[in-house]
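Colleague: Sequence first, then the predicted structure:
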Amino acid sequence: MPEDGAAVDGRAAAGWEGVVEAFARGQATDPGAAQLTVHHRGRVVVDAWTTGRPDGGRTHGPDSVGVLMSVTKGLVAVCVHLLSERGQLDPDAPVARYWPEYAVRGKEGTTVADLLTHSAGLPSFTASPADAATVDLLDREECAARLAASRPLWRPGTAALYHSLTFGHLAGEIVRRITGSTVGEFFAAEIAAPLGLSLWIGLPPDEEHRFVPQHSPAPSRTDDAITALLAALGLSRDEPLALALMASTTELTRFTDALGTRAGRAAEVPAAGGIGDARSLSRLYAAVIGHVDGVRLLSPLTVERACAPRTDRLPPPAPLVRPADADPSRFGLGFELPRRGLPMLGEGSFGHAGAGGRLGMAHPRSGLAVGYTCTEMSWTGTGPDPRWVPWTRAIHEAAGTARGG
């Protein structure tokens, strides 16, 4: 174990030892626990984790699993692209081709791509914070029905704004309409089982003993702080978009609280409810870009299409104003792309981050795939997580040496 870092255990292939040392440095001041796994051209080259009892309860180790938050969106994106590869789904087709009830109240022309790029105009299940208390966020059918009946806040495809929770039910319902299985069931049967992944959208009861909870050190925003934030975005509190954004925040807070319960972990909430470990995240992304033990999920052409930038030229929805120093999210079809606050593995990489600092990603050209999980929700999204910086640099150095050799 490195002397200048956290209590880290694990292994590394020859030439990759520096990544484990860098992981320890990144975790040195983190009171929580974490895991890091790296694949290079389908082979595990780093598998490391911090040890201990971060919450005073269950011991964290290599087989622990935890909440993934929005990393789950990447799992859903893989499901969608697998159906596309099989010829069962066209991302540029109208949603109504697969989900007829959706084609009402201005959503008739919405495409599947609009859902995957956060440009569907439905950032919340409800229209106001008061309404947000009325939705059962653990009821998949209710959430999907609310979205089908809703009117978008902007013309779909003309603007983009992050759909924190609704993304999963929008894309997940497409999967269900095509396959007859929920997106959690489809992921389990078609992706997790062939690869032997400890990744779930809906944690099975017999895996509960592996679960280690998360902790958020950030205080809840005050009413005045929310008003100031909206004003900085050019919104007053009584505008429909402002009300929807506040509703989305309320919904996400309610769901995050629910993850502290067995019912919340068992529910299929496919935008943020995934649970798993770093080994499985890395293995998943490795199988997206190459072969892992004989399994490859997507062809190079599908990956290229999925990761082509789709939102770089889309403005935020009016009347929201993007600050001059903003670092807007960038999306392909369901996957996040690198930006200043989320550099990933550099240009050409893709994946998805999750609230607090979780991260799953791949870089096809270099053959790298990475999974990182953590229990301390300290990443704010306004810059790279300090915990990531040491080991991402070390990965680049090790991969460069491997290519040179």
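Modeller: Nice, I can see it.

Colleague: contacts and neighbour counts: CA atoms only from here.
Modeller: Fine.

Colleague: any idea how far the residue most central in space within the chain is from residue 371?
Modeller: Nearest to the mean C-alpha position of the chain, by Cα atoms, centre = their mean, lies residue 71 at 2.1 Å. Distance, residue 71 to residue 371, using Cα to Cα, to the nearest Å: 10 Å.

Colleague: Next, show the common contact partners of those two.
Modeller: Shared contacts of residue 71 and residue 371, defined by Cα atoms under 8 Å, 6 or more residues apart in numbering, comprise 359, 360.

Colleague: so which helix or strand takes in residue 373?
Modeller: Per DSSP states H and E: residue 373 is located in strand 368-374.

Colleague: Helices of the stretch 101-250 of the chain, start to end?
Modeller: Listed in chain order, the helices of the stretch 101-250 of the chain (DSSP state H, counting those that start in this stretch) span 112-116, 129-132, 140-149, 166-179, 183-187, 193-195, 223-232, 240-258.

Colleague: Can you tell me the closest non-neighbouring residue to residue 152?
Modeller: Nearest residue to residue 152, sequence neighbours excluded (Cα to Cα, 6 or more residues apart in numbering): residue 121, at 4.5 Å.

Colleague: Please apply the same query to residue 29.
Modeller: The nearest residue in space to residue 29 (Cα to Cα, 6+ apart) is residue 6, at 7.6 Å.

Colleague: tell me the SS of the one you found?
Modeller: coil (DSSP: H, G, I helix; E, B strand; the rest coil).

Colleague: got a list of what it touches?
Modeller: Residue 6 neighbours (Cα under 8 Å, 6+ apart): 24, 25, 27, 28, 29, 50.

Colleague: same check, this time on residue 285
Modeller: 351, 360, 361, 362, 369, 370.

Colleague: if I look at the fourth one, how far off is residue 350?
Modeller: Spelled out, it's residue 362. For residue 362, the distance to residue 350 - Cα to Cα - is 6 Å.

Colleague: could the helices of the stretch 101-250 of the chain go into a markdown table alongside distance to residue 204 and mean neighbour count?
Modeller: Converted to a markdown table, the helices of the stretch 101-250 of the chain look like this (distance: least, Cα to Cα, whole Å; neighbours: other Cα atoms under 10 Å):
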| stretch | distance to residue 204 | mean neighbour count |
| --- | --- | --- |
| helix 112-116 | 27 | 25 |
| helix 129-132 | 27 | 17 |
| helix 140-149 | 17 | 17 |
| helix 166-179 | 19 | 23 |
| helix 183-187 | 11 | 22 |
| helix 193-195 | 14 | 15 |
| helix 223-232 | 37 | 14 |
| helix 240-258 | 16 | 20 |
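
Colleague: Let me have those helices in JSON lines, extended by distance to residue 272.
Modeller: What follows is those, written out as JSON lines (distance: least, Cα to Cα, whole Å):
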{"stretch": "helix 112-116", "distance to residue 272": "15"}
{"stretch": "helix 129-132", "distance to residue 272": "17"}
{"stretch": "helix 140-149", "distance to residue 272": "13"}
{"stretch": "helix 166-179", "distance to residue 272": "8"}
{"stretch": "helix 183-187", "distance to residue 272": "12"}
{"stretch": "helix 193-195", "distance to residue 272": "21"}
{"stretch": "helix 223-232", "distance to residue 272": "22"}
{"stretch": "helix 240-258", "distance to residue 272": "9"}
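
Colleague: Put this next to the first one:
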Amino acid sequence: MTVDIGVNRRADPSHGAPDAGHGVFGAADSHFACVVRAFSTMFPGRRFGGGALAVYLDGQPVVDVWKGWADRDGEVPWSADSAPMVFSATKGMAATVIHRLADRGLIDYEAPVAEYWHEFGANGKSEMTVRDVMRHQAGLSGLRGATQEDLLNHVVMEERLAAAPPGRHLGKPAYHALTFGWLMSGLARAVTGKDMRVLFREELAEPLGTDGIHLGRPPANAPTRATQIVMPQDIAANPVLTSAVRKIAHQFSGGYRSMYFPGVIGSVQGDTPMLDAEIPAANGVVTARALARMYGALANGGEIDGTRFLSRRLVAGLTGERMRQRDRNLVLPLNFHLGYHSLPFGNVMPGFGHIGLGGSIGWNDPDTGVGFALVHNRLLTPLVLTDHAASVGLFKLVREAVAKARKRGYRPVHGLGAPYSEPDAVAG
């Protein structure tokens, strides 16, 4: 049966909000009550932001809940269509676009990228394969002096990467924190002639039947609403300290060099200028429901709600051998394989997906048929470490609930959140 768990199905914030931020909205199968209760503790008050949790089992939604506040001041309640920027969890979506193209025979993982994106063959990259790039082995993780203006122009960044020589980490796993997205979009554009923003809708949102997947800020007339980032909004950097930290970090940290650019803090403050760019490694705006739906398809042999999203053959290859070497930028081995990663913690969180800065995550475990997503709008807060760890604890509870649900039967939950519709056909 379905349990309401303090749950209110009203999706429109104008219809009311959880009392004092302590109630949970949405619905869940009763076997997942412990999962929902654990999720509810993440958002104890107005200043703690909000978020959503969704779980798919065997291609069917069994948890779809949300709680908290979509703005920094705790005045706008989270709704069924609230969507935060999920930072690096965007990479999993960008990779899935490539897999959709590969599934139709438009891309071969073993072919050189330059076979499709001819400019990419410059400066010794003519033999670099699609698989090499998707495993973060391209040696192109550094931003190489790119300005904020450059990074907010995806065409410029694609052109810079196509012309660049690979660095010293060529052939070794080195997390491409931002450049991964433009490598994916440059490849996809060469094959389709379309921006990744368009492909997020055509290859993800539309076939999944959801409005909840966008690259960057959703259109003004879309039902999906981008949430504000909850983080220190008044960071005033000491110029001397900032300069010293930057020099030290650039000297010793490849990870820092792969993420830092002038104005990086300002790009996620205020009205979040980063939302108005195409950064397919970082600025995906997505509901938990939509992200879990995508991973639910991967966990279910490529099928969701009776619709074929990816072929069973291609999905089987996504669980292949992963890189287990130490990542040169992150130190830990994240075991990348075709754009997704697993965790180096044994059986604590089996499966694969992608986590983002702040702790938003999309994940799936093909062995149990589970697709999972946790998204929220907290970033640089005192809870940042807790937020990153929360997904591991919640996923453990999900696995326990799944075992019970399989024994006793479960009821899917449907009807929450906006379905896919063409941008010009969405009511304002």
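Modeller: Yep, it's here. Computed from a predicted structure; not experimentally measured.

Colleague: picking up where we left off before, over in structure 2, see which of the contacts of residue 285 of structure 1 survive.
Modeller: Retained in structure 2 (both residues aligned by TM-score structural alignment, their matches' Cα atoms under 8 Å) from those: 351, 360, 361, 362, 369, 370.

Colleague: which one of the residues you listed has the most neighbours?
Modeller: Within those, residue 369 tops the neighbour count with 32 neighbours, counted by other Cα atoms under 10 Å.

Colleague: how about the equivalent of residue 190 of structure 1 over in structure 2, what does it touch?
Modeller: Using TM-score structural alignment, the partner of residue 190 of structure 1 in structure 2 is residue 203. Contacts for residue 203 of structure 2 (Cα under 8 Å, 6+ apart) come out as 97, 100.

Colleague: Give me the contacts around stretch 94-108 of structure 2.
Modeller: So stretch 94-108 of structure 2 is contacted by 109, 130, 134, 181, 184-185, 188, 191, 196, 199-200, 203-204, 280-281, 309-311, 314, 338-340 (Cα under 8 Å, 6+ apart).

Colleague: Isn't residue 392 of structure 2 up against residue 347?
Modeller: No - Residue 392 of structure 2 is not in contact with residue 347 according to Cα atoms under 8 Å; the separation is 10.7 Å.

Colleague: Look at these two and report which has more neighbours.
Modeller: Using other Cα under 10 Å, the more surrounded residue of residue 392 of structure 2 and residue 347 is residue 392, with 15 against 8.

Colleague: Helix, strand, or coil at the more buried one?
Modeller: Here residue 392 of structure 2 is helix, with the state taken from three-state DSSP.

Colleague: What separation is there between it and residue 361 of structure 2?
Modeller: On the measure of Cα to Cα, residue 392 of structure 2 and residue 361 of structure 2 end up 10 Å apart.

Colleague: before we move on, what about residue 275 of structure 2?
Modeller: Residue 275 of structure 2 is 18 Å from residue 361 of structure 2, by Cα to Cα.

Colleague: Same drill for the two, tell me which one is more crowded.
Modeller: residue 361 (27 against 21).

Colleague: I'd say the more buried one and residue 374 touch.
Modeller: Yes - assessed by Cα under 8 Å, residue 361 of structure 2 is found in contact with residue 374 at 5.4 Å.

Colleague: what do these two both touch?
Modeller: residue 391.

Colleague: Looking for the alignment partner of residue 80 of structure 1 in structure 2.
Modeller: In structure 2, residue 80 of structure 1 lines up with residue 98, judged by TM-score structural alignment.

Colleague: So that match versus residue 23 of structure 2, what's the distance?
Modeller: 39 Å.

Colleague: Comparing those two, which shows the higher neighbour count?
Modeller: Taking other Cα under 10 Å, residue 98 of structure 2 and residue 23 do not tie; residue 98 has more neighbours (25 against 18).

Colleague: Report how many residues lie close to residue 107 of structure 1.
Modeller: When neighbours are counted by other Cα under 10 Å, residue 107 of structure 1 registers 23.

Colleague: Oh, that last question was meant for residue 296 of structure 1, not what I typed.
Modeller: So residue 296 of structure 1, with other Cα under 10 Å, has 19 neighbours.

Colleague: what do we get in structure 2 for it?
Modeller: Match for residue 296 of structure 1 (TM-score structural alignment): residue 308.

Colleague: ok, residue 75 of structure 1 - contacts?
Modeller: Contacts of residue 75 of structure 1 (Cα under 8 Å, 6+ apart): residue 187.

Colleague: so which strand or helix has it?
Modeller: helix 71-85.

Colleague: Now do the buried residues in that helix.
Modeller: For helix 71-85 of structure 1, a neighbour-count test (16 or more other Cα atoms under 10 Å) marks 71-83, 85 as buried.

Colleague: That helix vs structure 2, average offset?
Modeller: For helix 71-85 of structure 1, the mean deviation from structure 2 after alignment is 0.9 Å (mean Cα distance after the TM-score superposition for structure 1).

Colleague: now the angle from that helix to strand 368-374?
Modeller: 140 degrees (axes from the mean of the first three to the mean of the last three Cα atoms, to 10 degrees).

Colleague: roughly how far is stretch 200-216 of structure 1 from the heart of the chain?
Modeller: Distance of stretch 200-216 of structure 1 from the chain centroid (Cα atoms, centre = their mean, to the nearest Å) equals 17 Å.

Colleague: Show me which residues of it are buried.
Modeller: Quick answer for stretch 200-216 of structure 1 (16+ other Cα under 10 Å): 200, 201, 202, 203, 210, 211, 212, 213, 214, 215.

Colleague: Any chance of those residues in JSON lines with distance to residue 153 of structure 1 as columns?
Modeller: Shown next, in JSON lines, are the buried residues of stretch 200-216 of structure 1 (distance: Cα to Cα, whole Å):
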{"residue": "200", "distance to residue 153 of structure 1": "32"}
{"residue": "201", "distance to residue 153 of structure 1": "28"}
{"residue": "202", "distance to residue 153 of structure 1": "30"}
{"residue": "203", "distance to residue 153 of structure 1": "33"}
{"residue": "210", "distance to residue 153 of structure 1": "41"}
{"residue": "211", "distance to residue 153 of structure 1": "38"}
{"residue": "212", "distance to residue 153 of structure 1": "38"}
{"residue": "213", "distance to residue 153 of structure 1": "35"}
{"residue": "214", "distance to residue 153 of structure 1": "33"}
{"residue": "215", "distance to residue 153 of structure 1": "33"}
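
Colleague: Out of those residues, which is nearest to residue 400 of structure 1?
Modeller: Using Cα to Cα, residue 200 comes nearest to residue 400 of structure 1 of those, at 33.4 Å.
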